[in-house]
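*Asks:* no letters, just coordinates:
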């Protein structure tokens, strides 16, 4: 499992079609949060990607739209420079298939709370033909007033999210598994220092995955079970969790592990509830079926019958810093 990670170059002046490789993301220490939405743009469904990037020097936002021909059309790169004056609100436009798409943002009072992505007091709106096709943030009234556009009749659908996070032992994030659900806290922790010769040094690394503070999965003898998958319950929803930490154990230099959280219909999953951490599920020896993870999620038409919401997939790239 060594997939290509396509990330817009948020901070460089290079052509936007150049994508960072995993190694370059790791070397720069750049936290990246990519959310992909399925929207209806001028009568046609397409994908739009909103990317928040942060490294030691800069903080920025990038928006791209996949046109009907499959090409990506990047719009603005908004750089948040704390020691310079920068436009904390503004707008930019670009053309997709002959139609003008606008990006309008207001980050004057945005609260980041030390995170890459803002938590509150902001908006980012994408508009086309007098419709707000995608609206992020909690200042929705201000966004509609500023743009002068009406909401789209077709609600956008969040289909995937990719996060790159860095740490030494414990890695945490927050995520919604369906549009109408609540945020859940997810943490990944390995209780031993990992090296390429961990077994000979007597280490027996154990990987623990927690949801809302409760133990969901515990993998012992990680050097033999570095890939696998397990089904768990998160509230009333079933979630299939895949992991691949091969490079943590056997690679050299800064490497990432991959964790995938894929909601499944509650009626079809047989999972152990995370409310019983005293009996955590054992890891599966089944290999991760991730070869097609770069496919178009918007065309799958897959829905959760139990909740009536779209299927969503979280890709968590965890970079271990020694």
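*Replies:* The structure has been received and is ready for your questions. Because the structure is a prediction, the values reported are computed rather than measured.
*Asks:* CA only for contacts and neighbour counts going forward, please
*Replies:* OK.
*Asks:* tell me where the stretch 1-150 of the chain has strands.
*Replies:* With strands called from DSSP state E, counting those that start in this stretch, the stretch 1-150 of the chain shows them at 31-41, 44-54, 59-66, 72-80, 89-96, 99-106, 123-128, 131-137, 150-151.
*Asks:* which secondary structure elements does the third one contact?
*Replies:* Of the remaining helices and strands, those touching strand 59-66 by 3 or more Cα pairs under 8 Å, 6 or more residues apart in numbering; DSSP states H and E are strand 44-54, strand 72-80.
*Asks:* if you set the cut-off to 10 Å instead, what comes out?
*Replies:* In terms of contacts (3 or more Cα pairs under 10 Å, 6 or more residues apart in numbering; DSSP states H and E), strand 59-66 is packed against strand 31-41, strand 44-54, strand 72-80, strand 89-96, strand 123-128.
*Asks:* comparison target below:
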């Protein structure tokens, strides 16, 4: 009698869980023991296989179906309902966990990348203001790209999270080219506006060739059958195109406004001269070319011998192999 009473109380408690979970927005269905048998009858008299599928050792297993558009919020709310003592598994849980961890990690990576880029720019420029000017121009392009993603209707969270970092990485040199060309032009042209016109004329071909090559490369991702390839390719191709427009439209005017600040914040070169390194490279040009030609064949064969894995199953397979 004591065991039957305990089971009855537990079943009632699980039905309360089911009711709360069913009320969560985005949950389309919750399947449990009461959908297979009549739980008003003693469980000892019910089909043991049917009971064990949903209830065993005083533990209940519920199958929950969640709408794709509400996965993050629904999983979070269900986790709050069941508490940390209970376990959640399934594709929706994996998607929610991957999304949350990716967004969190991308934010940390972005902070590290921005700090590292600023450090490199400080080392390679001759003005304390130049790194900030370059990063501000890139920030404008990145914000415009993120906002203009609305034209696609929807994009993957991976594209949204990683797109800004990749855009920063591939578009960094455009503003650097223009700014350095402007400084060179000012040495022979006294008027800043004329110097900027000269800088644009001399740098447009190199910037466009570099930028359009990158745009075409990202656009090629659209040919991948895996949908996220096209998604990421469109976002990044558009981002690089916007960066090019920003360099040719926004940056020249912005530089002309703040060029006096650049002049006031000049400092000596922080990096040594690389003339000796350049001479050394020119001396070993032919031997190194021969070395690279020789290693092409074995490295090509090695690339074909690589093994590939997809998704998160590889980690679990490795883990299982260690426990056997």
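*Replies:* Received the coordinates, thanks. Note that this is a predicted model, so its numbers are computed, not measured.
*Asks:* need the TM-score from the superposition.
*Replies:* Scored against TM-score structural alignment, normalised by the length of the first structure, the superposed chains reach a TM-score of 0.19; 104 aligned residues with a Cα RMSD of 6.3 Å.
*Asks:* about what we covered before: now the strands of the stretch 1-150 of the first structure in JSON lines, please, with extra columns for mean neighbour count and distance to residue 247 of the first structure.
*Replies:* As requested, the strands of the stretch 1-150 of the first structure are exported to JSON lines (neighbours: other Cα atoms under 10 Å; distance: least, Cα to Cα, whole Å):
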{"stretch": "strand 31-41", "mean neighbour count": "22", "distance to residue 247 of the first structure": "19"}
{"stretch": "strand 44-54", "mean neighbour count": "21", "distance to residue 247 of the first structure": "24"}
{"stretch": "strand 59-66", "mean neighbour count": "21", "distance to residue 247 of the first structure": "28"}
{"stretch": "strand 72-80", "mean neighbour count": "19", "distance to residue 247 of the first structure": "31"}
{"stretch": "strand 89-96", "mean neighbour count": "16", "distance to residue 247 of the first structure": "39"}
{"stretch": "strand 99-106", "mean neighbour count": "19", "distance to residue 247 of the first structure": "39"}
{"stretch": "strand 123-128", "mean neighbour count": "22", "distance to residue 247 of the first structure": "37"}
{"stretch": "strand 131-137", "mean neighbour count": "21", "distance to residue 247 of the first structure": "35"}
{"stretch": "strand 150-151", "mean neighbour count": "14", "distance to residue 247 of the first structure": "45"}
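*Asks:* need the ones you listed in TSV (columns: distance to residue 241 of the first structure).
*Replies:* Formatted as TSV, these follow (distance: least, Cα to Cα, whole Å):
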stretch	distance to residue 241 of the first structure
strand 31-41	19
strand 44-54	23
strand 59-66	28
strand 72-80	30
strand 89-96	36
strand 99-106	35
strand 123-128	31
strand 131-137	27
strand 150-151	35
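*Asks:* and residue 229 of the first structure, which of these is closest to it?
*Replies:* strand 31-41 (23.3 Å; Cα to Cα).
*Asks:* angle of the closest one against strand 59-66?
*Replies:* What separates the directions of strand 31-41 of the first structure and strand 59-66 is an angle of 30 degrees, with axes from the mean of the first three to the mean of the last three Cα atoms, to 10 degrees.
*Asks:* how far away is the residue nearest to residue 63 of the first structure when sequence neighbours are not counted from residue 264 of the first structure?
*Replies:* Excluding its sequence neighbours, the residue lying closest to residue 63 of the first structure (Cα to Cα, 6 or more residues apart in numbering) is residue 50, at 4.7 Å. Relative to residue 264 of the first structure, residue 50 of the first structure is positioned 25 Å away (Cα to Cα, to the nearest Å).
*Asks:* do the same with residue 234 of the first structure
*Replies:* Residue 234 of the first structure is 11 Å from residue 264 of the first structure, by Cα to Cα.
*Asks:* between these two, which one's more packed in?
*Replies:* Set side by side, residue 234 of the first structure and residue 264 show more neighbours around residue 264, with 24 against 20, by other Cα atoms under 10 Å.
*Asks:* surely the more buried one touches residue 237?
*Replies:* Yes: contact criterion Cα atoms under 10 Å: residue 264 of the first structure and residue 237 qualify, at 7.2 Å.
*Asks:* could you say which helix or strand holds the spatially most central residue of the second structure?
*Replies:* Against the mean C-alpha coordinate of the second structure, by Cα atoms, centre = their mean, the closest residue is residue 162 at 2.3 Å. Following DSSP states H and E, the helix or strand that holds residue 162 of the second structure is helix 157-186.
*Asks:* what comes up buried for that helix?
*Replies:* Buried positions in helix 157-186 of the second structure, judged by neighbour count with 16 or more other Cα atoms under 10 Å: 157-168, 170-172, 174-183, 185-186.
*Asks:* just how off-centre is it within its chain?
*Replies:* Chain-centre distance of helix 157-186 of the second structure: 17 Å, with Cα atoms, centre = their mean, to the nearest Å.
*Asks:* so which bits of the helix or strand following that helix are buried?
*Replies:* Next helix or strand after helix 157-186 of the second structure toward the C-terminus (DSSP H and E): helix 192-219. By 16+ other Cα under 10 Å, the buried positions in helix 192-219 of the second structure come out as 192, 195-196, 198-200, 202-204, 207-208, 210-211, 214-215, 218-219.
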